[in-house]
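In: okay, predicted coordinates and the sequence, questions at the end:
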Amino acid sequence: MRFRAATVDDWPSIWQFLREIVAAGETYTYPRDVTEETARRIWLVDPPGRVVVAVDDGVVVGSAKLNPNQLGPGSHIAGASFMVAPHAAGRGVGRRLGEHVLGLARADGYRAMQFNAVVSTNTRAVALWRSLGFTVVGRVPEAFAHPTKGYVDLLVMHRRL
């Protein structure tokens, strides 16, 4: 598996799994019926943000975006989002992508990384981020409308770099 900066030519591959993940409504706060145009605008961030892809045997199996979590005086804290193609789940793509993006954030001079909305029932993601040194610094009760579990909490997770 290798990691590289995403190009506009990668968008169709990213959109294929992003659409599936978002439509399931279990892990992202994006509208379940997000249009391709809106998703592209959300995911393909402008500099100083970055978008990377994980490629395995020539196939895009994951993507991440890295950007300042806030503007101005809060821009020294990174934010990031990650998606792994469902067909590649359980192969370590998320872990390796997370480690790669943490390295990019350090290289870009960020002092920490913060996730603003980790769905509490997304136990695989919560466990992954904890194993990579993130801690839960906040909990927003019933902030996410899960399609089968009802209203569940969103976690704010943080890690110093």
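Out: Happy to help now that I have it. Residues are numbered from 1 along each chain as shown.

In: switch to C-alpha atoms for all contacts and neighbour counts from now on
Out: Fine.

In: going along the chain, name the strands of the chain.
Out: With DSSP state E applied, the chain shows strands at 2-5, 50-56, 59-68, 77-84, 112-119, 135-146, 150-160, listed in chain order.

In: so which of those is nearest residue 21?
Out: Closest to residue 21 of the strands of the chain is strand 77-84 (C-alpha to C-alpha; 7.9 Å).

In: against that first model, consider the following:
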Amino acid sequence: MIREARDGDWPGIWPIVHDVVTEQRTFAYDPALTEPEARRLWLLEPPARVVVAVEGERVTGSANMYANRPGPGSHVASGSLMVAKEARGTGVGRALATDLVAWARRSGFAAIQFNAVVEVNTAAIRLYESLGFGTLGTAPGAFRHPDHGDVGLRIMWLDLR
């Protein structure tokens, strides 16, 4: 189930963010990110939106979504999705991504742009492509992966018009 994040959800979101960031495989965040810094980065204020995927009372994933840029770029949405280790491959990422796309459509955005999808994150790329996203380009070697060395970051786009 996907629902709006509540004040009390942070203790369930933080371990997910911490794991994803310290794995250094999918997000270009500093692995030394502190909990207060992570909270400020993740729990964005409206008009942005933050959701959680829950199984019972347990948070299994989270996403935030927002205008990609202010002013002249505010008609394009963006967002970030993270899934708990134990919930990966179970459909949580798909539920979060589908919710993000539905929110962007409801909110009147013209498109969604993901600015930095690690090119060896094949599960995310397959998911986004299955939802209609395409790759606009790749910044070669822009992400330092712990296993694969310097790999590209894709810019992925979904036109909503």
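Out: That came through fine. As the structure is a computational prediction, the values presented were derived from the model and not from experiment.

In: tm score of chain vs chain?
Out: Here the TM-score for the pair of chains, by TM-score structural alignment, normalised by the length of the first structure, is 0.97; 160 aligned residues with a C-alpha RMSD of 0.7 Å.

In: okay, the strands of the first structure in a markdown table with mean neighbour count next?
Out: Formatted as a markdown table, these follow (neighbours: other C-alpha atoms under 10 Å):
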| stretch | mean neighbour count |
| --- | --- |
| strand 2-5 | 14 |
| strand 50-56 | 21 |
| strand 59-68 | 23 |
| strand 77-84 | 22 |
| strand 112-119 | 21 |
| strand 135-146 | 16 |
| strand 150-160 | 18 |
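
In: can you lay out these as a markdown table showing distance to residue 103 of the first structure?
Out: Putting the strands of the first structure into a markdown table (distance: least, C-alpha to C-alpha, whole Å) gives the following:
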| stretch | distance to residue 103 of the first structure |
| --- | --- |
| strand 2-5 | 12 |
| strand 50-56 | 12 |
| strand 59-68 | 11 |
| strand 77-84 | 12 |
| strand 112-119 | 11 |
| strand 135-146 | 18 |
| strand 150-160 | 12 |
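
In: distance check, the closest residue to residue 100 of the second structure other than its chain neighbours against residue 98 of the second structure.
Out: Of all residues not flanking residue 100 of the second structure in the chain, residue 65 sits nearest, at 6.7 Å (C-alpha to C-alpha, 6 or more residues apart in numbering). Here residue 65 of the second structure is placed at a distance of 12 Å from residue 98 of the second structure (C-alpha to C-alpha, to the nearest Å).

In: go on, residue 50 of the second structure?
Out: According to C-alpha to C-alpha, residue 50 of the second structure and residue 98 of the second structure sit 14 Å apart.

In: so what corresponds to residue 43 of the first structure in the second structure?
Out: Alignment note (TM-score structural alignment): residue 43 of the first structure maps to residue 42 of the second structure.

In: which residues touch the closest residue in space to that match that isn't next to it in sequence?
Out: Counting by C-alpha to C-alpha, 6+ apart, residue 42 of the second structure lies nearest to residue 64, which is 6.7 Å off, once chain neighbours are set aside. Residues counted as contacts of residue 64 of the second structure (C-alpha atoms under 8 Å, 6 or more residues apart in numbering) are 42, 43, 44, 48, 49, 50, 51, 79, 80, 81.

In: what would those look like in a markdown table with distance to residue 105 of the second structure?
Out: Formatted as a markdown table, these follow (distance: C-alpha to C-alpha, whole Å):
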| residue | distance to residue 105 of the second structure |
| --- | --- |
| 42 | 22 |
| 43 | 21 |
| 44 | 19 |
| 48 | 14 |
| 49 | 13 |
| 50 | 16 |
| 51 | 16 |
| 79 | 13 |
| 80 | 17 |
| 81 | 17 |
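
In: from residue 41 of the second structure, how far out is residue 54 of the second structure?
Out: Distance from residue 54 of the second structure to residue 41 of the second structure, by C-alpha to C-alpha: 21 Å.

In: now swap in residue 138 of the second structure and tell me
Out: Distance from residue 138 of the second structure to residue 41 of the second structure, by C-alpha to C-alpha: 24 Å.

In: same question for residue 103 of the second structure.
Out: Distance of residue 103 of the second structure to residue 41 of the second structure, computed by C-alpha to C-alpha: 20 Å.
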